[in-house]
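sequence plus predicted model, see below.
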Amino acid sequence: MAVYVSPKGARAGSAGTFIAAAGNFAVMAPGTNIGAATPISATGEDLEDTLASKVENDAAALIRSIAQTRGRNEDKLEETVRSAASYSAQEALADNVVDLITEDLDDLLAKLDGLTADTSLGMVVLETEGLEIRTIEKNILEHFLEFISDPNVSFILLTVGGLGIVVEMFNPGLVAPGVVGVICLLLAFLALGNLPVNWAGAVFIVLASVLIMLEVVVAGFGILGVGAIVSLMVGGLLLFTQFGDSSPTLPSINVNRWLLSGTGGVVGLALVYVVGLAYQSRKEGPPEKASVLTGMLGRVTGELAPKGIVMVGNETWTAVSEDDSVIRIGEPVEVRSVEGLILTVFRRIDPETQENS
């Protein structure tokens, strides 16, 4: 029935001009404008000559027919298509482009009261005085969807989700990381479905999660960690980056640079700490093992010349012979000392062998 361009500073541009012109009553608030309805491409660029002429003539004919139906100024409305003309609220009212100017919704309802509108059911007299105004608010689900559709939140969900899944894959049975990861990923995909996402960025973020876990598991001494941070930063930058022509109607969407930098910094510090622990562990070895292993018997499984492999207590260890002598596969040895993850062993004479000799 009534199309209201409001509040102050709002505009009915492009398709909004057609919508306003098609209403039974076109109403504007002070400080608003209408017009600039010249057709352009979906990317905001001008159309090619032939196509532009066809589309422009079609749009001009449409808005003239709308103006004729609603009894509005055909020439002025056609100019919004032909020459991208725009009019202020006062100009539009003076040129019969719109019907009314009202200060607010209450003023709108007061001025509409008693007016007659031509509808599909015939002529209808509007009775808007004292009409109950019902405001439609967002429900909890819509607020939640709006929250997770924030580019920064969706980035965090994707990162945490990918990391949780990878942790569960490398450590089956933990359960919690897998559950959290699946939930975060599902929420991330739900959010990304409402955003202009670049899936190459999502792949980079998942790759970063894999590299982080590989760094922890195989101890890449920082190489995999650096790759993880680089992959994470690149993924965050690409996640909502659209290459080529972009739609002029879409706002600029990207992950906050401070959030991206902070996430990269936290991941970097965490990896430095983990790599440091891994290096220290390799250097010192498990302290509780040293006293237990000393004096234990084992057998050579990889020739010591003087370094090789021994089996001690059903565990495989790197070992060196105490006197740098060669100890062949199958010979018994005894652990003299433990330094880090390397055992120092000496050849132990097998009693049975000694008796036979």
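Ah, there it is.

please count neighbours and contacts with C-alpha atoms only from this point.
OK.

what's the distance between the helix or strand where residue 338 lies and the middle of its chain?
Per DSSP states H and E: residue 338 is located in strand 332-339. Chain-centre distance of strand 332-339: 54 Å, with Cα atoms, centre = their mean, to the nearest Å.

ok, stretch 265-272 next?
With Cα atoms, centre = their mean, you get 21 Å for stretch 265-272.

neighbouring contacts of it?
212, 215, 216, 222, 225, 226, 229 (Cα atoms under 8 Å, 6 or more residues apart in numbering).

the third one against residue 274, yeah?
Read it as residue 216. Yes: judged on Cα atoms under 8 Å, residue 216 makes contact with residue 274 at a distance of 6.8 Å.

tell me the secondary structure at residue 44.
coil (DSSP: H, G, I helix; E, B strand; the rest coil).

just to revisit the earlier point, which positions in the strand holding residue 338 come out as buried?
332, 333, 334, 335, 336, 337, 338 (16 or more other Cα atoms under 10 Å).

putting a second one here so we can go through both:
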Amino acid sequence: MFNLRKILLFIILLIFVILPLSSLKAAPTQSPVYVLSIDGPIVPVVADYIESGLQEAEKNGASCIVIELSTPGGLYSTTQKIVTQILNSPIPVVVYVSPAGAWAGSAGTFITLSANVAAMAPGSRIGAAHPVSMEDDSALSDVQKQKITHDAAAWIRSIAENRGRDPKNAEMAVIESKSFTDTEALNAHLIDFKATNLNDLLKKINGLTVKNFDGTTTTLQTDGPIKYFPMSSSQKFLFAISDPNIAYLLMSAGILGIVLELYHPGAIFPGVAGGISLLLGLYTLGTLNAQLSGMLLVILGLVLLASEAFVVSHGILAVGGITSFVLGSLMLFSGNQMGLTINKGVVFATAFFMAAFVSFLLAAVIKAQKRKVVTGVEGLIGEIGIAVSDINPNGIVLVEGERWQAESKEYIAKGEKVVITAVEGLTVKVEKIKEGGSKKND
């Protein structure tokens, strides 16, 4: 009986304690898959985000990094930095153009082709990577434009060749601004897989051996835990205002705030908020390499609008300011490269609102200037009073509860209504008015 109890106790211990512990010890450690997400223009903060993601993934022994990408394009200089980071990454990088319907346009094409593995979601597209100088195109000769295009074409061919992709089709995206659907890109050997979602992609690339840029190979193990690596709070803020339209609206709001402060000194809040918004807008436009001539015209517009508050120009300065503002706005990204632009609807809507706002402020100022003085002795002129004594030619009148020495060229009997026509020291000059009369200046 005693042995039977021991046997039963051993069996229970074996089933519920020893076997689970042994299985835990035997379970292999799986490397995580880091996932970064980019949905918007390729701007400097995106390069910082990818760099921090690569460092974090390497530190924690990630098996690979997946960059979910959807972008209309961005800065050529930032694209070069990101591509360099991906090509030199010790951890394999997978670029997945997603979600369905996403676009890896312009800069996104270079980034996608530079990855160890490139994939696209259904309905997505890639291409239209023809570079355009951030300088005004009219200032560039045909030879300069060709140099820029041929340099970009050579760069994308080099990337494609080293990643085992078709360099000719890659070059077509630059030279002819050709775009490819997900199916066309797969058939053109620009991408490696089509995947309906992230899980589908990870299943397809699990166990795949990829070649690194230095010639070594790595076998992907993507069945481990997925770790999403979002932007930091500061990166999210900088990325949000890095949209050209947001930066433009910030700058416009800043201009309106400063103009309001100049028209109504002492309001404080409009000036403070306007100054912060203006500086944020100008900083962001600077990081996006907006054209200097456009920014100068916008600033000139601000100066002209502000001058209207101090110079009587009958609206000429305000009209000039609005005109300068609109022209500068249209020029900010007129020579834009790789997809960055300001919506013209936003420009004209902002200009209309600004014109209406300034017109309202001017009307308020003009109305205030024309308003009759209602303080001091000047405010008495036109007021109605009552003679509290006979005035012939001198007497006393009651005006707004106060007694004043009065003088009149005509006889005015006690109790009659009078109107004040002038004030001389402590004496008011009055005239008799008929019963039911009103202020002379009404």
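Cool, got the structure. Since the model is a prediction, treat every value here as computed from it, not as a measurement.

just the contacts of stretch 265-272 of structure 1: which are in helices?
Counted as lying in helices by DSSP state H, out of the contacts of stretch 265-272 of structure 1, are 212, 215, 216, 225, 226, 229.

now residue 134 of structure 1: how far from residue 105 of structure 1?
12 Å (Cα to Cα, to the nearest Å).

the two: who's more crowded?
The neighbour comparison of residue 134 of structure 1 against residue 105 (other Cα atoms under 10 Å) goes to residue 105, with 14 against 6.

show me what the more buried one lines up with in structure 2.
The equivalent of residue 105 of structure 1 in structure 2 is residue 198 (alignment by TM-score structural alignment).

residue boundaries of the strands in the stretch 1-150 of structure 1?
Residue ranges of the strands in the stretch 1-150 of structure 1, as given by DSSP state E, counting those that start in this stretch, are 2-5, 11-13, 25-28, 33-35, 86-88, 100-101, 116-119, 122-125.

okay if I get those strands as CSV plus mean neighbour count and distance to residue 258 of structure 1?
Below are the strands of the stretch 1-150 of structure 1 laid out as CSV (neighbours: other Cα atoms under 10 Å; distance: least, Cα to Cα, whole Å):
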stretch, mean neighbour count, distance to residue 258 of structure 1
strand 2-5, 20, 37
strand 11-13, 22, 34
strand 25-28, 26, 41
strand 33-35, 27, 37
strand 86-88, 20, 40
strand 100-101, 20, 45
strand 116-119, 13, 54
strand 122-125, 11, 57
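
just so I know, which of these lies nearest residue 200 of structure 1?
strand 11-13 (34.7 Å; Cα to Cα).

show residues contacting that closest one.
5, 20, 32, 33, 34, 35, 36, 37.

CSV for the residues you listed, including distance to residue 152 of structure 1?
Shown next, in CSV, are these (distance: Cα to Cα, whole Å):
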residue, distance to residue 152 of structure 1
5, 32
20, 36
32, 33
33, 34
34, 35
35, 35
36, 34
37, 34
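
which one of those residues is nearest to residue 196 of structure 1?
Checking the contacts of strand 11-13 of structure 1 one by one against residue 196 of structure 1 (Cα to Cα), the nearest turns out to be residue 37, at 25.4 Å.

now do the contacts for the nearest residue to the closest one once chain neighbours are set aside.
Excluding its sequence neighbours, the residue lying closest to residue 37 of structure 1 (Cα to Cα, 6 or more residues apart in numbering) is residue 14, at 3.8 Å. When contacts are counted by Cα under 8 Å, 6+ apart, residue 14 of structure 1 touches 35, 36, 37, 38, 39.

just flag the most distant two among the residues you listed.
35 and 39 (11.7 Å).

got any residues that touch both of the two?
The contact lists of residue 35 of structure 1 and residue 39 share 14, 81, where a contact means Cα under 8 Å, 6+ apart.

which position in structure 2 pairs with residue 337 of structure 1?
In structure 2, residue 337 of structure 1 lands on residue 429 (TM-score structural alignment).

contacts for stretch 60-73 of structure 1?
18, 21-24, 74-75, 77-78, 81-82, 95-98.

again, only using 6 Å
22, 74, 78, 81, 96, 97 (Cα atoms under 6 Å, 6 or more residues apart in numbering).

nearest to residue 185 of structure 1 among these?
The shortest approach to residue 185 of structure 1 among the contacts of stretch 60-73 of structure 1 belongs to residue 22, at 44.1 Å (Cα to Cα).

roughly how far apart are residue 215 of structure 2 and residue 55 of structure 2?
From residue 215 of structure 2 to residue 55 of structure 2 the distance is 21 Å (Cα to Cα).

neighbour count: these two, which is higher?
residue 55 (13 against 8).

how many neighbours does the aligned partner of residue 251 of structure 2 in structure 1 have?
In structure 1, the residue paired with residue 251 of structure 2 according to TM-score structural alignment is residue 154. Neighbourhood size, residue 154 of structure 1 [other Cα under 10 Å]: 24.

quick one: list the elements packing against the one helix or strand residue 154 of structure 1 maps to.
Assigned by DSSP H and E, residue 154 of structure 1 belongs to helix 151-170. Helix 151-170 of structure 1 sits against helix 176-192, helix 199-218, with contacts defined as 3 or more Cα pairs under 6 Å, 6 or more residues apart in numbering; DSSP states H and E.
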